[in-house]
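>>> Below are the sequence and a predicted model; questions follow.
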Amino acid sequence: MAAKDGVGKYGERVAARYLLDAGMVLLERNWRCPEGEVDIIARDADTLVFCEVKTRSGDSHGTPADAVTPTKVARLRRLAKRWLAVTQLSTVEVRFDVVCVRPRRSGPATVEHLRGAF
């Protein structure tokens, strides 16, 4: 496994724990279909939340949120429609969040949760 993949998996674990601790219910992790993957699908009270998790160990490539490009936004919206069609949920409120994770040399990672990011 490439170091980048390991950092990403770590970030997804941290994000999942953060969302659970915030009272959200995780419905899916790494949901895949032929068009791509959604990192986390969760329920926040009556709202269905599609989460993109971005982990960066440094700022040389920008902040974690900078990695959520318009192309990624469009992809996640298409994947959300696909998931809703597969699960046959159509009358739910949907939100798109970004969870930014920054590992630290010591101590827990820092997490920034951008609700309704796009």
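Yep, it's here. Numbering: from 1, shown residues only.

>>> switch to C-alpha atoms for all contacts and neighbour counts from now on
Noted.

>>> all strands of this protein, in order?
25-33, 36-44, 47-55, 93-102, 110-114 (DSSP state E).

>>> Not counting residues beside it along the chain, what's closest to the most centrally placed residue in the chain?
Geometric centre of the chain, nearest residue: residue 52, 2.5 Å, by Cα atoms, centre = their mean. In space, and not counting its chain neighbours, residue 52 is closest to residue 98: 4.8 Å by Cα to Cα, 6 or more residues apart in numbering.

>>> That neighbour: how many residues sit nearby?
23 (other Cα atoms under 10 Å).

>>> That one: what's it in contact with?
51, 52, 53, 54, 65, 113, 114, 115, 116, 117 (Cα atoms under 8 Å, 6 or more residues apart in numbering).

>>> related to what we said a few turns ago, turn the strands of the chain into TSV, including distance to residue 14.
Shown next, in TSV, are the strands of the chain (distance: least, Cα to Cα, whole Å):
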stretch	distance to residue 14
strand 25-33	12
strand 36-44	12
strand 47-55	10
strand 93-102	7
strand 110-114	8
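
>>> got another, please set it beside the one above:
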Amino acid sequence: MTARTQALGRYGEDAAARHLAAAGLTVLDRNWRCRAGELDIVALDGDTLAVCEVKTRSEHGFQSPAEAVDPVKAEQLVRLAERWLAERWQAPPPPGGVRIDVLCVVHGRRGAARIHHLPGAVG
């Protein structure tokens, strides 16, 4: 991964975290890692735990950010969400359950990023 790609990813994750907070979600964890992979953002949406995968693309990308979450990635996110709950959640599962969201961030040449939040996109 190039430095430019890493910077774009960080930009997208920061923008997504701000977007979630502005929408009333409480960000609990960011960039949680284990041997099996990484969760970009874990947030609480009322009584529902939202595990959020952030996909960022530049304005000139050929693929929609959401297309990057294929069935293999979706299964990995489910396993990582289960592991996060087992390791980090200190109570019974949240009453609203767990959902896996995708946040599509498109970075243009000018202005703020365009963010499309897809709640429950995986599962």
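That came through, no problem. Source: prediction; values computed, not measured.

>>> so the residue nearest to the centre of structure 1 makes contact with residue 37?
No - contact criterion Cα atoms under 8 Å: residue 52 of structure 1 and residue 37 do not qualify, at 9.6 Å.

>>> Go through the strands of structure 1 and pick out the most buried.
The highest mean neighbour count among the strands of structure 1, using mean count of other Cα atoms under 10 Å, belongs to strand 47-55: a mean of 23.

>>> After superposing, tell me the mean distance of that one to structure 2.
Comparison of strand 47-55 of structure 1 with structure 2 after fitting gives an average deviation of 0.2 Å (mean Cα distance after the TM-score superposition for structure 1).

>>> Mind giving me the packing neighbours of that strand?
When contacts are defined as 3 or more Cα pairs under 8 Å, 6 or more residues apart in numbering; DSSP states H and E, strand 47-55 of structure 1 packs onto helix 3-21, strand 36-44, helix 70-87, strand 93-102.

>>> what do you get if the cut-off is 10 Å, keeping everything else the same?
Where contact means 3 or more Cα pairs under 10 Å, 6 or more residues apart in numbering; DSSP states H and E, strand 47-55 of structure 1 is packed against helix 3-21, strand 25-33, strand 36-44, helix 70-87, strand 93-102, strand 110-114.

>>> now it: which residue numbers in structure 2?
Here strand 47-55 of structure 1 aligns to structure 2 at residues 48-56, judged by TM-score structural alignment.

>>> Could you measure from the residue of structure 1 most remote from its centre over to residue 12 of structure 1?
Distance to the chain centre peaks in structure 1 at residue 106, reaching 23.7 Å (criterion: Cα atoms, centre = their mean). Distance, residue 106 of structure 1 to residue 12 of structure 1, by Cα to Cα, to the nearest Å: 18 Å.

>>> Also residue 98 of structure 1?
Counting by Cα to Cα, the gap from residue 98 of structure 1 to residue 12 of structure 1 is 11 Å.

>>> Kindly report the same for residue 45 of structure 1.
21 Å.

>>> Please say which of these two ends up with more neighbours.
Under the criterion of other Cα under 10 Å, the comparison of residue 45 of structure 1 against residue 12 puts residue 12 first, with 23 against 10.

>>> Thanks a lot, see you next time.
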